[in-house]
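Engineer: I need the structure of the sequence given here:
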Amino acid sequence: MTLTVDVQIASQASDLPTSEQLQSWVEAALAGHQWQDGDAELTIRVVDEDEGLELNRDYRQRDYPTNVLSFPFTAPIPMPVTLLGDLVVCAAVVAREAEEQGKTLTAHWAHMIVHGTLHLLGYDHIEDTEAEQMERLETTILTGLGYSDPYAEVSH
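Structural biologist: Predicted coordinates for the structure are as follows:
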């Protein structure tokens, strides 16, 4: 299987992860998940707060920019490549949350990419049991990458 991660930078932020980091985090989230044999593709669009606000308002009816939005794709007909969907990540929100939570920026970026990719695979956190399952999986993936448990309380 070949994974293509199309990265679109629509942000003025200067402290963004590399394309290689983004690709490795997506690959880690996809490891062990069978969605379909063959090649897969997804897009990661990094945005500033204005676009993040607009998308969150238009698609989730929430009037604030959020850290990551996931837009899963379901092909209406069979395709030679599995298009998993799009992730939109608001750089400023991720940076602010990392600081507020006492995490490194890289660790929080990794968490947001893993979290969003799991949403593209159908995971959710609306119900408590779903949230617990998703959080356990995120923790396993991120600790496997060498990061701390993203849900552990951090003392300041």
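
Engineer: going by C-alpha atoms from here, please, whenever you check contacts or count neighbours.
Structural biologist: OK.

Engineer: what helix or strand is Thr143 located in?
Structural biologist: Using DSSP states H and E, Thr143 maps to helix 128-144.

Engineer: please give the structure of this sequence too, so both can be compared:
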Amino acid sequence: MNLDISIEDARWQMLEALARPAILAVLDHCGVEHGICEISILGCDDSRIAKLNAEFREKPVPTNVLSWPSAELSAEEPGHEPYPPEADFSGEIALGDIAISYDTCAREASEAGKEMDDHVTHLIVHGVLHLLGYDHIRDPDATLMEGVEVEILGKMGKDNPYNT
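Structural biologist: Have a look, this model is predicted:
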């Protein structure tokens, strides 16, 4: 897997150590050959992610994670599995880009009483699933995506992030 990580916020020292196993777990679960995949991740702060959120989603506020899939893989029917990604002419699968904010992740983890590493792992899994066509806009899609997240995280030894 070609993983390009850009660190804009020095607090993201652990990002690569958390990102690689989370991404591999998602790709393995979804049956995607990870050796030919390409993903970029930006580790940033709330200021930067708010600018990105404003530019791409017209929401000028910080968020935890943003994803930009390289291809539209979402299923047409609500609650159905997305289409599998396909390699391009070079034989690679460019999945897309993810940005993740340290400030929001740390705040959410603290408020929920979760370990930062566990919360970040969940958000990376969540972001990669978006790159693979999963979404949570329609209720059946949200149910599917959350179930897949819980299953992947469970295989990684992580608790269900949706249990309160």
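
Engineer: sorry, back to before: in the helix holding Thr143 of the first structure, what counts as buried?
Structural biologist: Within helix 128-144 of the first structure, the residues that count as buried by 16 or more other Cα atoms under 10 Å are Met134, Glu135, Leu137, Glu138, Thr139, Thr140, Ile141, Leu142.

Engineer: so where in the second structure does that helix end up aligned?
Structural biologist: On the second structure, the counterpart of helix 128-144 of the first structure by TM-score structural alignment is residues 139-155.

Engineer: and that stretch, how far from the first structure on average?
Structural biologist: Comparison of stretch 139-155 of the second structure with the first structure after fitting gives an average deviation of 0.6 Å (mean Cα distance after the TM-score superposition for the first structure).

Engineer: quick one, helices of the first structure?
Structural biologist: Using DSSP state H, the helices of the first structure run over 19-30, 49-60, 91-101, 105-120, 128-144.

Engineer: export the ones you listed as a markdown table, with columns for distance to Leu3 of the first structure.
Structural biologist: Formatted as a markdown table, those follow (distance: least, Cα to Cα, whole Å):
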| stretch | distance to Leu3 of the first structure |
| --- | --- |
| helix 19-30 | 8 |
| helix 49-60 | 26 |
| helix 91-101 | 23 |
| helix 105-120 | 13 |
| helix 128-144 | 18 |
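
Engineer: can you tell me which of those is packed in deepest?
Structural biologist: helix 105-120 (a mean of 23; mean count of other Cα atoms under 10 Å).

Engineer: with the second structure overlaid, how far apart is that helix on average?
Structural biologist: Aligned to the second structure and superposed, helix 105-120 of the first structure gives a mean residue distance of 0.2 Å (mean Cα distance after the TM-score superposition for the first structure).
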